[in-house]
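1. Next come a sequence and a model predicted from it.
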Amino acid sequence: MFTGIVKGLAKVEQIEQVESLKRLTIALPSIAQGNIELGASIAINGCCLTVVEQIDDSRVCFDVIAESLSLTNLGQLEVGDSVNVERSFTVGAEIGGHIISGHIATTCEVLAIENQAQKVCWRLSLPEQVKEYVLPKGFIGLDGCSLTVGEVREDSFDIHLIPETLSRTVFGFKKVGDRINLEVDAQTQAIVDTVKRYMSNQKG
């Protein structure tokens, strides 16, 4: 589990094709280093990945299966790219965002970027399969960042990014047309699905 508070940027150092999967070698920033064991969970662009090899104190390897590569933006990574990184949540740690599982539902596209006073507004595409879970003022996970949803339309939604978020995450490098990993808030999904089942039972 993760909190959606990205700790820093990591670098993609190497990408190897290993049969049907890709092995990513990631150089972690100092804030994300230390006490890493084989099998540990680390979120890369919001995707929960398992450490399969530790080369040294800063470099670790992850195996990413074909399904994850197709569902997320990890399949588009190239050597030298920056990625958001967060270590897994520990009991007693502060939760500054919301609980994130690291299980990406789909990706959305950056449709527009608008600079506003003290913030940047992004308009993102709203994939059909997650429409009912993306609500105004609700939580959402984008590339592993816990963010609050702004305006929601039929086929798009807005988020507002402050300078701190832009400087700490990959969002500072993103441009129109880029794909962003999207994870819906688990509590929102549970409530919406429960209400849907209740209404369906009432009609029956």
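-> Done, it's in.
2. only C-alpha atoms for contact and neighbour calcs from this point on.
-> Noted.
3. How much space separates residue 118 from residue 163?
-> Separation of residue 118 from residue 163 (Cα to Cα, to the nearest Å): 7 Å.
4. Kindly report the same for residue 46.
-> Counting by Cα to Cα - residue 46 and residue 163 are separated by 20 Å.
5. Residue 102 now?
-> 24 Å.
6. neighbour-wise, which of residue 46 and residue 163 wins?
-> Legend: neighbour count by other Cα atoms under 10 Å for residue 46 and residue 163, higher for residue 46 (31 against 11).
7. Verify the contact between residue 115 and residue 121 for me.
-> Yes - counting by Cα atoms under 8 Å, residue 115 touches residue 121, with 6.3 Å between them.
8. neighbour-wise, which of those two wins?
-> Taking neighbours as other Cα under 10 Å, residue 115 and residue 121 compare with residue 121 leading, 17 against 11.
9. can you pull the contacts of that one?
-> 113-115, 158-161 (Cα atoms under 8 Å, 6 or more residues apart in numbering).
10. Next: residue 53.
-> Contacts of residue 53 (Cα under 8 Å, 6+ apart): 38, 60-62.
11. Helix or strand next in line after whichever strand or helix holds it, which one?
-> In the assignment (DSSP states H and E), residue 53 maps to strand 47-54. Next in sequence after strand 47-54, counting helices and strands by DSSP H and E, comes strand 59-64.
12. also this one, for the comparison:
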Amino acid sequence: MFTGIISGVGTVAEIQPIGDGADMRLRIAVPQDKAEWAGMPGVILGASIACSGCCLTVVEMDGASFSVEVSAETLSKTTLGDWAVGQGINLERALKLGDELGGHIVSGHVDGLGAVIAATTENGSTRWSFQVPAALSRFIASKGSVAVNGVSLTVNEVRGDVFGVNIIPHTAEETTFGTLAVGDAVNLEIDMLARYVARLTERDL
């Protein structure tokens, strides 16, 4: 489990096709200027790390990078299939009991892909608008939570299959929002509570 509070931006250092090219092995370089990542203290083989919202398992590591293996299913349902060497990746270590829950409960299981349709300066922040698949739009509510590329965000407004959020400069600097552009695809995870409430309302009680 994660909180959607990004602790550093890593970089795709190497991409290696595996499984006859259907699957992928990624090596992610970690930010050495962040105490939580420099030398990767406490990270062990088998650990879960959220990479731009996708919960991935560490299969190899050294003090400067870690490797993960990604199935064809994950590649087809997330932005990972379009990642390139040199690309920035939002990183978050798994939540430990006793940690501060600064965002919201995030599982690292991507529900679908959204698309950036607008980014507009609004006072001291930037208003971002995302279009989401129709099947996910009903789970996104004004003032509710959503994870975009692993970042926990509060929804400002919802108009059909479009929702908006405001990103302050600090968030842009500490995540890949600083390099995101109109037209880019993003990984979306809906709020877990919204998922279960919707499921309950579908059943005959």
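-> It's in. Everything numeric here is computed off the predicted structure, so don't read it as measured data.
13. about what we covered before: list only buried entries from the contacts of residue 121 of the first structure.
-> Neighbour counting by 16 or more other Cα atoms under 10 Å classes 113, 158-161 among these as buried.
14. matching residues in the first structure for stretch 172-192 of the second structure?
-> Aligned using TM-score structural alignment, stretch 172-192 of the second structure spans residues 166-186 in the first structure.
15. just how off-centre is that stretch within its chain?
-> Offset of stretch 166-186 of the first structure from its chain centre (Cα atoms, centre = their mean, to the nearest Å): 7 Å.
16. Same question for that stretch: list its buried residues.
-> Quick answer for stretch 166-186 of the first structure (16+ other Cα under 10 Å): 169-171, 179-186.
17. which residues touch the top helix by length along the first structure?
-> Using DSSP state H to define each element, the first structure has its longest helix at helix 186-203. For helix 186-203 of the first structure, contacts defined as Cα under 8 Å, 6+ apart pick out 100, 132-133, 138.
18. What ranges does the second structure have for its strands?
-> In the second structure, the segments counted as strands under DSSP state E are 8-18, 23-29, 48-51, 54-61, 65-70, 88-93, 112-122, 125-131, 145-148, 151-154, 157-159, 162-167, 185-190.
19. With distance to residue 40 of the second structure as new columns, can those be given to me in TSV?
-> Listed next are those as TSV, based on distance: least, Cα to Cα, whole Å:
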stretch	distance to residue 40 of the second structure
strand 8-18	12
strand 23-29	10
strand 48-51	12
strand 54-61	9
strand 65-70	8
strand 88-93	10
strand 112-122	30
strand 125-131	32
strand 145-148	24
strand 151-154	21
strand 157-159	38
strand 162-167	28
strand 185-190	25
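20. returning to what we had before: among the contacts of residue 121 of the first structure, which recur in the second structure?
-> Mapping the contacts of residue 121 of the first structure onto the second structure (both residues aligned by TM-score structural alignment, their matches' Cα atoms under 8 Å) leaves 113-115, 158-161 still in contact.
21. just curious, which of those is nearest to residue 85 of the first structure?
-> For these, the residue nearest residue 85 of the first structure by Cα to Cα is residue 161; the value is 17.8 Å.
22. I'd guessed the closest one sits against residue 120; true?
-> Yes - between residue 161 of the first structure and residue 120 there is a contact under Cα under 8 Å: 5.1 Å.
23. Could you find the counterpart of residue 92 of the first structure in the second structure?
-> Using TM-score structural alignment, the equivalent of residue 92 of the first structure in the second structure is residue 98.
24. how many neighbours does that match have?
-> 6.
25. cool, and the one 10 residues further on?
-> The tally of other residues near residue 108 of the second structure (other Cα under 10 Å) stands at 27.
26. Not counting residues beside it along the chain, what's closest to it?
-> residue 55 (4.4 Å; Cα to Cα, 6 or more residues apart in numbering).
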